[in-house]
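J.: Here's a sequence, model it:
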Amino acid sequence: MAETTKSYAKVVENGVHAVETVKELSATGYDKDHIFVLAHDQDRTERIVDTANAQEIGMKEEGMFDSIANLFRSRGDELRSKIVSLGFTESEADFYEKELDLGKVLVIAKRSE
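T.: Reported below is the predicted structural model:
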């Protein structure tokens, strides 16, 4: 069985902290193509991604089926699916999604494979 490296996740208070966290992760060796930002509001996610020069979780990470299924899911279900697609458990995804409900931002980084 292949060993997998767990993704790094950090919940931050706002977009400014998310941008700072992305910069810190880049400085410590994470590839910018493997640093993702997620907020409860899609527009907010896009603004932070653009400002931080990070990535959105998309079809490449989720797979085609989940990406299409997200079109029909509630935003909470979609967020949990995206978080799980990066290697987190359902219970971890539930925790992070609740933090996003409170207006916080999630920054996730994966080591390049």
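J.: switch to C-alpha atoms for all contacts and neighbour counts from now on
T.: Will do.
J.: Counting neighbours, what do you get for the spatially closest residue to residue 56 that is not a sequence neighbour?
T.: In space, and not counting its chain neighbours, residue 56 is closest to residue 36: 5.4 Å by C-alpha to C-alpha, 6 or more residues apart in numbering. As a burial measure, residue 36 scores 24 neighbours (other C-alpha atoms under 10 Å).
J.: Secondary structure element holding residue 36?
T.: Take DSSP states H and E as the rule and residue 36 turns out to sit in strand 35-39.
J.: List the buried residues for that strand?
T.: Judged by neighbour count (16 or more other C-alpha atoms under 10 Å), strand 35-39 contains these buried residues: 35-39.
J.: So which bits of the helix or strand hosting residue 98 are buried?
T.: Residue 98 belongs to helix 90-101 when assigned by DSSP H and E. By 16+ other C-alpha under 10 Å, the buried positions in helix 90-101 come out as 93-94, 96-97, 99-100.
J.: To compare against the first, here's the next sequence to fold:
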Amino acid sequence: MMESTNQKAYAKVTDNGTQAVQEVQNLHSSGYTQEHIFVLAHDSDRTERIASASDASEVGMKEEGAFDTIANLFRSRGDELRAKIQSLGFTEAEADFYEKQLDQGKVLVIAKKDE
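T.: This next block holds a predicted model:
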């Protein structure tokens, strides 16, 4: 399982929603607050269900900036996910890697540190 810990954010690829919820709970207990934890899955309904079950956030307007959020309306789900991952401080290559994992049905949990 690939984990990335750069200065700005931590990411973990999990196999399913249950694991994602456990990871979010681990992050909560290590001091991250809800607004710093994000859950991404290829299917947006699934992302919402996991986010609400685990008390994590979905990446929204604030993180991406209004321009990026509007731009996302014109992207496919894959592009949108890559943009969200990059907006949380990851490189294009990392975003590509994670998006491919999501394509295979994995769930990505990201914790963003305060700048």
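J.: TM value for the aligned chains?
T.: Remark: TM-score between the superposed chains equals 0.94 [TM-score structural alignment, normalised by the length of the first structure]; 110 aligned residues with a C-alpha RMSD of 1.1 Å.
J.: picking that back up, residues in the second structure aligned with the next helix or strand after the strand holding residue 36 of the first structure?
T.: Reading on from strand 35-39 of the first structure to the C-terminus, the next helix or strand found by DSSP H and E is helix 42-52. Alignment of helix 42-52 of the first structure against the second structure: residues 44-54, by TM-score structural alignment.
J.: now the matching stretch, how far from the chain's geometric center?
T.: 11 Å (C-alpha atoms, centre = their mean, to the nearest Å).
J.: what sits up against that stretch?
T.: Residues outside stretch 44-54 of the second structure that contact it (C-alpha atoms under 8 Å, 6 or more residues apart in numbering): 17, 20-22, 24-25, 38-41, 56-58.
J.: Dump these into TSV; add distance to residue 86 of the second structure as well.
T.: TSV is the format used below for the contacts of stretch 44-54 of the second structure (distance: C-alpha to C-alpha, whole Å):
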residue	distance to residue 86 of the second structure
17	22
20	20
21	22
22	24
24	20
25	23
38	13
39	14
40	12
41	15
56	18
57	16
58	14
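J.: Now the two most distant members of these.
T.: 25 and 41 (17.5 Å; C-alpha to C-alpha).
J.: Show me the helices in the second structure, by range?
T.: In the second structure, the helices defined using DSSP state H lie at 17-29, 44-54, 61-72, 77-87, 92-103.
J.: Could you give the number of residues near the residue mapped onto residue 72 of the first structure from the second structure?
T.: In the second structure, residue 72 of the first structure lines up with residue 74, judged by TM-score structural alignment. Burial measure for residue 74 of the second structure: 10 neighbouring residues, criterion other C-alpha under 10 Å.
J.: Thank you, goodbye.
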